[in-house]
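> need a 3D model of the sequence below.
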Amino acid sequence: MIVIHNYAEFEAHLGQVLGTSPWHTITQQQIQQFAEATIDHQWIHTDPERAATESPFKATIAHGYLTVSLLPYFWNQIADVRNLKMQINYSIENIRFAQAVPVNSKVRLIAKLNAIVNLRGITKATIGVTMEIDGEKKPAYTGEVVFLYHFNS
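Here you go, the predicted structure:
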């Protein structure tokens, strides 16, 4: 895990892969809970019996937005950004879903510092993200997330 205390420490990693998270298994329970929270009960996600016979994946798949919602969880396993007054999730950009994530798949995140700017004392960090699926060549998605960090000093 990378530890960052200020803008200068962050900037030193520009253009570099910051790390890779541990694997996380997407369970049917997690899919069901996400469906409840988002009121998205499409059968391809929530009906294992029907998915086994009618889906091209032969199993339920995670909601694409479920996999995106895991970004903060994975990011916090890659980077420990300290000395903060506040962190703001600023934007998610250019997310492209390349492959479905079947239930019980293991996924992980690779994060790279694509850009960093000092906005009058606020650090704007653009992190390139790739969510890998264990055993698959194509990722679940690629894109960028942007965080604003208000460091104490």
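> C-alpha only now, for contacts and for neighbours.
Will do.
> which strand or helix spans Thr67?
helix 64-69 (DSSP states H and E).
> any idea which helix or strand comes after that helix?
Past helix 64-69, the next helix or strand by DSSP H and E is helix 71-78.
> what's that following helix packed up against?
strand 17-20, strand 106-119 (3 or more CA pairs under 8 Å, 6 or more residues apart in numbering; DSSP states H and E).
> buried ones in the helix or strand just after the longest one?
Which is strand 106-119. Following strand 106-119 in sequence order, the next helix or strand is strand 122-133 (DSSP H and E). Under the neighbour-count criterion of 16 or more other CA atoms under 10 Å, strand 122-133 has 123-133 buried.
> for the comparison step, fold the sequence that follows:
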Amino acid sequence: MRSTLAFGRLEQFHPEPSLDVGHAVESRHVVRPIFEKQTASAGVAPADVSFGPFRLLATQFLLLEGDKPVGIGSRALEILTVLLERRGELVSKQDLMARVWPNVHVGAANLTVHMSALRRALRDGRDGNRFIVNIPGRGYCFVASVDVSRHGN
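Model prediction:
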């Protein structure tokens, strides 16, 4: 199932050594888990994440606006997932590419294309919506407020 593979990869992510310092120091980010692996014994499904008029359903790897699915590609959804996990933090382009295209060498243009599709789908920057901020040459930050709801039993 697509959602199991996508979120399984996200759980295995470990940031690469920081590129901003002159010596090799591994940066460890504290990740606020939005999406947790579902286990039969736990009986707790992953969280749904809401922001603005949108809701990301983790178990279905689906973005909704109200109750209507948003037409968005899987790479753009994975980018959104990473940004939501680290909301309020700058996520470098290198980190995003490593998470969305693990073990694959891709150019920054790939990230730009999928980020553009994501922002277009969210209507980011229009009608008072501001979800993702770009820090030129450095990365992206999810800046909107987020509501996380957990479902159980």
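> kindly provide the TM-score of these chains.
Here the TM-score for the pair of chains, by TM-score structural alignment, normalised by the length of the first structure, is 0.26; 64 aligned residues with a CA RMSD of 4.6 Å.
> want to try a markdown table for the helices and strands packed on helix 71-78 of the first structure, with distance to Val146 of the first structure and mean neighbour count as columns?
A markdown table is the format used below for these (distance: least, CA to CA, whole Å; neighbours: other CA atoms under 10 Å):
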| stretch | distance to Val146 of the first structure | mean neighbour count |
| --- | --- | --- |
| strand 17-20 | 14 | 18 |
| strand 106-119 | 9 | 19 |
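> adding distance to Asn94 of the first structure, write these out as TSV.
Formatted as TSV, these follow (distance: least, CA to CA, whole Å):
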stretch	distance to Asn94 of the first structure
strand 17-20	18
strand 106-119	13
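> ok, which of those comes nearest Val81 of the first structure?
strand 17-20 (12.0 Å; CA to CA).
> hmm, who's touching that closest one?
1-2, 78-79, 108-113 (CA atoms under 8 Å, 6 or more residues apart in numbering).
> do the same with stretch 119-136 of the first structure
7, 101, 105-118, 138-151.
> so what does the longest helix seen in the second structure touch, helix or strand wise?
Longest helix of the second structure, by residue count under DSSP state H: helix 108-122. Applying 3+ CA pairs under 8 Å, 6+ apart, one finds that helix 108-122 of the second structure contacts helix 74-85, helix 93-100.
> flag every buried residue along that helix.
111, 114-115, 117-119, 121-122.
> could those go into CSV alongside distance to Glu85 of the second structure?
Formatted as CSV, the buried residues of helix 108-122 of the second structure follow (distance: CA to CA, whole Å):
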residue, distance to Glu85 of the second structure
Leu111, 18
His114, 18
Met115, 16
Ala117, 19
Leu118, 16
Arg119, 17
Ala121, 19
Leu122, 17
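> from the residues you listed, which is closest to Val49 of the second structure?
Using CA to CA, these come closest to Val49 of the second structure at Leu122, 14.3 Å.
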